[in-house]
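K.L.:
how would this look folded up:
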Amino acid sequence: MDHGYIAMKKNEVFCRLSSVGDFLGNESLVVRLIFPSTFFEENYFFEEQIYTLQKACIKNGLIVFSGPMGSGKTTTMYNLARKLANEKHVMSIEDPIEIYEPNFLQLQVNNKAQMSYSELLKVALRHHPDVFLIGEIRDNMTAKVAINAALSGHLILTTVHARNVYGVYQRLKNLGISDEELQQTMQVISYQRLIPTIDGRAKVLFDQIEGKDLDKDIIQGNIQSRMTKDWREKLEYCYLNNWINKESFETFIEG
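P.N.:
So this is what the prediction gives:
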């Protein structure tokens, strides 16, 4: 994996390059173009969903994002953190850094130097940041350090691999986080998909559970399907209002 910049219509675009050779010696190259973030409220189907996240950022605690690669999780986290950077000290820990942001103190995982997510988190705490942006919670140690940081008064924005909001909760449980710790720290669990619209663009739809609803919706086992009722209702609203076509509706109804 490598990084670089290219010029495109007089603008610089950040690139992530990944190459691999097959058994015949042929090279396969993937270039991911990461454009300067221009995601504002109009890039989301429902403004109240991004406002839910912005409101949660006012408080300390944990905001966890999930969704497949390319769904815009990192972009969402960065946009939320940028709104805080004028008044608060924001640090990001990623593997690798996906978006250059001069207003953040950005740290990159380097396993060869024994600088893992968990080790960098321990180091970062000594710099007294207000906000942590953690690229991904992958293991028990990172999960524990993130929870402890949230308990000690920090705002944590992070991602977890899961297929829906309920899966985020279960993944954190599997990493050794207790129900009590989640109830004390969780502000929002947010799953997102980037859905094509009829006019040829793409917008983000979220499936969200606020921390205050964790016990009612998840811990007590009141789960009826993969997605929440709110997701299905909002996706149907998009379809009935001709924002998305029938194919997209059927593709994304289960997340």
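
K.L.:
C-alpha only now, for contacts and for neighbours.
P.N.:
OK.

K.L.:
identify each buried residue in stretch 164-175, please.
P.N.:
N164, V165, Y166, G167, V168, Y169, R171, L172, K173, L175 (16 or more other CA atoms under 10 Å).

K.L.:
for stretch 139-154, same thing?
P.N.:
Of the residues in stretch 139-154, N140, M141, T142, A143, K144, V145, A146, I147, A149, A150, L151, H154 count as buried by neighbour count, 16+ other CA under 10 Å.

K.L.:
now do that stretch: distance to the chain's middle.
P.N.:
Here stretch 139-154 is found 16 Å from its chain centre; the criterion is CA atoms, centre = their mean, to the nearest Å.

K.L.:
and stretch 199-215, by the same measure?
P.N.:
With CA atoms, centre = their mean, you get 11 Å for stretch 199-215.

K.L.:
quick one: contacts of that stretch?
P.N.:
43-46, 49, 71-72, 164-165, 183, 185-197, 227-228, 230-231, 235, 243 (CA atoms under 8 Å, 6 or more residues apart in numbering).

K.L.:
of the residues you listed, which belong to helices?
P.N.:
Mapping those onto helices (DSSP state H) picks out Q49, V165, Q183, T185, D230, W231, L235.

K.L.:
need the buried ones from the residues you listed selected in PyMOL.
P.N.:
PyMOL command restricting those to the buried ones, with burial defined by 16+ other CA under 10 Å:
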select buried, resi 49+165+185+231+235
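
K.L.:
and which of the ones in helices among the contacts of stretch 199-215 is nearest N60?
P.N.:
T185 (7.9 Å; CA to CA).

K.L.:
the chain: helices as residue ranges?
P.N.:
For the chain, applying DSSP H gives helices covering 47-56, 73-85, 117-125, 140-151, 165-174, 179-185, 214, 229-240, 246-252.

K.L.:
let's have the ones you listed in TSV, adding distance to E27.
P.N.:
Output for these, formatted as TSV (distance: least, CA to CA, whole Å):
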stretch	distance to E27
helix 47-56	41
helix 73-85	28
helix 117-125	31
helix 140-151	35
helix 165-174	36
helix 179-185	45
helix 214	47
helix 229-240	41
helix 246-252	33
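
K.L.:
nearest to G4, out of the ones you listed?
P.N.:
helix 73-85 (18.3 Å).

K.L.:
what's stretch 77-84 in contact with?
P.N.:
S37, F39, L53, Q54, C57, V90, N103, V131, L133, L157, T158.

K.L.:
let's compare: structure for the following, please.
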Amino acid sequence: MNTSFTFSGQLLKAALLRESTDIHFSPFPSATNIYFRILGKRMLYKKITPQHYHLLLSHYKFISGMDIGETRKPQNGAYQYQQNNASYSLRLSTLPLNNMESLAIRILPQDQQYSLQDLFLFPYQVKRIKEWIANRSGLILLTGPTGSGKTTALYTLLETILKEKSYQTITLEDPIEKELQDILQVQVNEKAGVTYQTGLKAALRHDPDIIMIGEIRDKYTASFVFEAALTGHLVLSTLHAKNAVGTIQRLLEMGIRKMDIIQTLIAVASTQLIPLHMPNTVQKRAAILELLEGEYLEKAVKGVDVHDFQLETFEKLRRKAFAYGFINEETYHETK
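P.N.:
Below is the predicted model:
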């Protein structure tokens, strides 16, 4: 286990040095490939022997609270990691394969502070999202694929709002990805009896102004989120969807009634991360947003093709980013 501990430390240091967001272990009979996800791209870091991987996997399962002996079921675990006075939350998950298990590690920096201007490319879109928060009730959704920065954006939005005005803010999360100041965070734990329903009932007794629900994952959670928004509070949440109109389709597929969407949903901000290529700057990514609200949102719910109107789609936004020199031609075509 000592060798595994040493290699684990070296591996995490290498991943952090490259500003990786994820580490993937792909086991095969001859070798296990280790990949880093950097700026959205998966890059091979190293190959190790199956024996070495088995020891490393046992080490990670042990320190993250998983059952080392369980190999037939998917498992999730968490581990707090410190390096150079910086704190990171590691979210680990295993996936059973044929006679082996794969492992994925999500790296969540706990000390990094972002501004909305750091995260989003166009300032006018930041201004519009902040205006949505003036609503005292209803639902605001941040949507996009896995790894598009939805949760980071949601956390940053909450932190920005609380710097400008005092709101009683309560989150229901599974899991809590980052500890926030001045926000009451509730860890949903079905096994311990802390469900979204019991968490919401308890949260409502704390007189919240804003309720944040980590992610809409299924029909049950979708119904719950809309129920929370109907209590007369402002609710923020995230959902996996390809684009803004796709968000509406997903809600309908989850059984949410059209009238409930129209009456409850304030707006949708669908995110897409694009790598910036500006001279003399550190390479980074920023988000462009499809914003769906008001009459466009209602038309989308009713099945009208809002792309025929002046809706700023990802295609139009990428074209604008290219015209302004934020991205190069290769990136423009890559992200189409």
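
K.L.:
let me see the TM-score of these two.
P.N.:
TM-score for the superposed chains, counting by TM-score structural alignment, normalised by the length of structure 1: 0.87, backed by 251 aligned residues with a CA RMSD of 2.4 Å.

K.L.:
which one of the buried residues of stretch 139-154 of structure 1 is nearest V31 of structure 1?
P.N.:
The nearest one, if we look at the buried residues of stretch 139-154 of structure 1 relative to V31 of structure 1 and count by CA to CA, is T142, at 29.2 Å.

K.L.:
so what's that closest one up against?
P.N.:
Taking CA under 8 Å, 6+ apart, one finds Y117, S118, L121 in contact with T142 of structure 1.

K.L.:
what is the nearest of the buried residues of stretch 139-154 of structure 1 to I97 of structure 1?
P.N.:
Ranked by distance to I97 of structure 1 (CA to CA), the buried residues of stretch 139-154 of structure 1 are led by T142 at 17.3 Å.

K.L.:
that closest one pairs with which position in structure 2?
P.N.:
Alignment note (TM-score structural alignment): T142 of structure 1 maps to T221 of structure 2.

K.L.:
thinking again about what came up before, among the contacts of stretch 199-215 of structure 1, name the buried ones.
P.N.:
For the contacts of stretch 199-215 of structure 1, buried by 16+ other CA under 10 Å: 43-46, 49, 71-72, 164-165, 185-195, 197, 227-228, 231, 235, 243.

K.L.:
what about V20 of structure 1, neighbour count?
P.N.:
11 (other CA atoms under 10 Å).

K.L.:
quick check: the gap between it and F14 of structure 1.
P.N.:
Relative to F14 of structure 1, V20 of structure 1 is positioned 20 Å away (CA to CA, to the nearest Å).

K.L.:
and of the helices of structure 1, who's closest to Q220 of structure 1?
P.N.:
Comparing these by CA to CA, helix 214 comes nearest, at 8.6 Å.

K.L.:
tell me which residue of structure 1 lines up with Y167 of structure 2.
P.N.:
Aligning on TM-score structural alignment places Y167 of structure 2 opposite K88 in structure 1.

K.L.:
residue contacts, its match?
P.N.:
P129, D130, V131.

K.L.:
try it again with 6 Å
P.N.:
D130 (CA atoms under 6 Å, 6 or more residues apart in numbering).

K.L.:
do the same with H3 of structure 1
P.N.:
C15, R16.

K.L.:
distance check, it against I34 of structure 1.
P.N.:
10 Å.

K.L.:
please apply the same query to F206 of structure 1.
P.N.:
21 Å.

K.L.:
more neighbours, the two?
P.N.:
Taking neighbours as other CA under 10 Å, F206 of structure 1 and I34 compare with F206 leading, 25 against 16.

K.L.:
can I get the ones in helices among the contacts of stretch 199-215 of structure 1 in JSON lines including distance to M8 of structure 1?
P.N.:
Output for those, formatted as JSON lines (distance: CA to CA, whole Å):
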{"residue": "Q49", "distance to M8 of structure 1": "32"}
{"residue": "V165", "distance to M8 of structure 1": "37"}
{"residue": "Q183", "distance to M8 of structure 1": "46"}
{"residue": "T185", "distance to M8 of structure 1": "42"}
{"residue": "D230", "distance to M8 of structure 1": "40"}
{"residue": "W231", "distance to M8 of structure 1": "37"}
{"residue": "L235", "distance to M8 of structure 1": "35"}
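
K.L.:
nearest to D217 of structure 1, of the ones in helices among the contacts of stretch 199-215 of structure 1?
P.N.:
Distance to D217 of structure 1, by CA to CA, is smallest for V165 among these, at 10.5 Å.

K.L.:
wait, what's in contact with the aligned partner of the closest one in structure 2?
P.N.:
Here V165 of structure 1 is matched to A244 in structure 2, going by TM-score structural alignment. By CA under 6 Å, 6+ apart, A244 of structure 2 lies in contact with S270, E290.

K.L.:
now do 10 Å
P.N.:
Taking CA atoms under 10 Å, 6 or more residues apart in numbering, we find A244 of structure 2 in contact with 141-144, 267-271, 289-293, 297, 300, 313-314.

K.L.:
check E315 of structure 2 too.
P.N.:
E290, A321, Y332, H333, T335, K336 are the contacts of E315 of structure 2 under CA under 10 Å, 6+ apart.

K.L.:
what lines up with the fifth one in structure 1?
P.N.:
Using TM-score structural alignment as the criterion, the counterpart of T335 of structure 2 in structure 1 is F252.

K.L.:
thinking again about what came up before, any shared contact partners between H3 and I34 of structure 1?
P.N.:
Common neighbours of H3 of structure 1 and I34 (CA under 10 Å, 6+ apart) are F14, C15, R16, E98.

K.L.:
rewinding a little: roughly how far apart are the match of Y167 of structure 2 and L62 of structure 1?
P.N.:
Distance of K88 of structure 1 to L62 of structure 1, given as CA to CA: 16 Å.
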